[in-house]
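Asker: have a look at this prediction, sequence included:
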Amino acid sequence: MAEEYYYDEDTETAMEKVKRLFRENKVVASGNYGVRTGRREFAQHMFRARVGFQFFTLAALLGGGMFYDKKRKDERLAIEQDRMVALDQHQQENSV
């Protein structure tokens, strides 16, 4: 379960900020651990994983935006078609 921590940017010290950021981003903390212990390959994997996760996040945002944009356009098209059908029916009723 993710814990939420309250912080105040105005009163937060530099060390508190570093600790908070490590709590929020576990991959960076793992990479930092690898650097401190001399495990360079492990650290590189963690930093690259972070970039991969950022790419995945960006791709999900773009894909979701495109999906909902298409959905919104389809809904607008359906509404416009319903209006045209109703207008045609109204014109046919009045011409009789």
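Answerer: Yes, it's here.

Asker: okay, CA-based contacts and neighbour counts for the rest of this
Answerer: Will do.

Asker: how about the most centrally placed residue in the chain, what does it touch?
Answerer: Geometric centre of the chain, nearest residue: L61, 4.6 Å, by Cα atoms, centre = their mean. Counting by Cα atoms under 8 Å, 6 or more residues apart in numbering, L61 touches no other residue.

Asker: that one sits in which helix or strand?
Answerer: helix 40-95 (DSSP states H and E).

Asker: just how off-centre is that helix within its chain?
Answerer: 14 Å (Cα atoms, centre = their mean, to the nearest Å).

Asker: equivalent analysis for stretch 22-39, please.
Answerer: 23 Å.

Asker: helices and strands around the host helix or strand of L21, which ones?
Answerer: In this structure, L21 sits in helix 14-24 according to DSSP H and E. If contacts are counted by 3 or more Cα pairs under 8 Å, 6 or more residues apart in numbering; DSSP states H and E, helix 14-24 sits against helix 26-37.

Asker: re the thing from before, report the angle between the helix holding L61 and helix 26-37.
Answerer: Angle, helix 40-95 to helix 26-37, by axes from the mean of the first three to the mean of the last three Cα atoms, to 10 degrees: 170 degrees.

Asker: second one coming, line it up with the first:
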Amino acid sequence: MKENIAFIKGQYSPAEAADVLLSLLNDKIKFHSVRALNLRHEQVNSDRTSEGKIRKLKEDKKIVEQLVLHAHKNGLELEINGTIEIKLVDKHHTVGA
């Protein structure tokens, strides 16, 4: 089963866009930070995937901040279109099996 949901769609002022996009990015950074800390706390090997995602999300956050500032300085709005694809998968199913 698969669903596509229009998560964010429309034109936003720089302040609105910053609020929406930076909130999402900050929540994702927090999610991966907590996940990495939990794995360290459990004395499991550090989750390099989460650490890499945190770095990428922080880079994306800087890009969003630059776009918002540019839009603000130039009297522009930001059009945002974001669709989320959600699939139900069997966690025990292995590809190629």
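Answerer: Yep, that arrived. What you see is a predicted model; the values in this text were computed from it and never measured.

Asker: tm score of chain vs chain?
Answerer: Once superposed, chain against chain, the TM-score is 0.40 (TM-score structural alignment, normalised by the length of the first structure); 47 aligned residues with a Cα RMSD of 2.3 Å.

Asker: before we move on, back to that, from G52 of the first structure, how far off is the residue nearest to the centre of the first structure?
Answerer: 14 Å (Cα to Cα, to the nearest Å).

Asker: list the buried residues for the helix holding L21 of the first structure?
Answerer: For helix 14-24 of the first structure, the neighbour count (16 or more other Cα atoms under 10 Å) marks R23 as buried.

Asker: off-centre distance for that helix?
Answerer: Mean-position distance between helix 14-24 of the first structure and its chain equals 22 Å (Cα atoms, centre = their mean).

Asker: strands of the second structure, start to end?
Answerer: 2-12, 78-87 (DSSP state E).

Asker: tell me which of the ones you listed sits nearest to E65 of the second structure.
Answerer: Nearest to E65 of the second structure among the strands of the second structure is strand 78-87 (11.9 Å), distances taken as Cα to Cα.

Asker: now the angle from the closest one to strand 2-12?
Answerer: Going by the same axes, to 10 degrees, strand 78-87 of the second structure makes 170 degrees with strand 2-12.

Asker: which helices and strands does strand 78-87 of the second structure pack with?
Answerer: strand 2-12.

Asker: contact partners for I29 of the second structure?
Answerer: 53-54, 57-58.

Asker: the same query, at a cut-off of 7 Å, please.
Answerer: 54, 57 (Cα atoms under 7 Å, 6 or more residues apart in numbering).

Asker: again with the one 3 residues further on
Answerer: Contacts here follow Cα under 7 Å, 6+ apart; on that basis H32 of the second structure touches 50, 54.

Asker: please report the distance of it from I84 of the second structure.
Answerer: From H32 of the second structure to I84 of the second structure the distance is 19 Å (Cα to Cα).

Asker: do the same with L21 of the second structure
Answerer: 14 Å.

Asker: cool, K2 of the second structure as well?
Answerer: Taken as Cα to Cα, the span from K2 of the second structure to I84 of the second structure is 10 Å.

Asker: who's more crowded, those two?
Answerer: Remark: of K2 of the second structure and I84, I84 carries more neighbours, 11 against 8, as counted by other Cα atoms under 10 Å.
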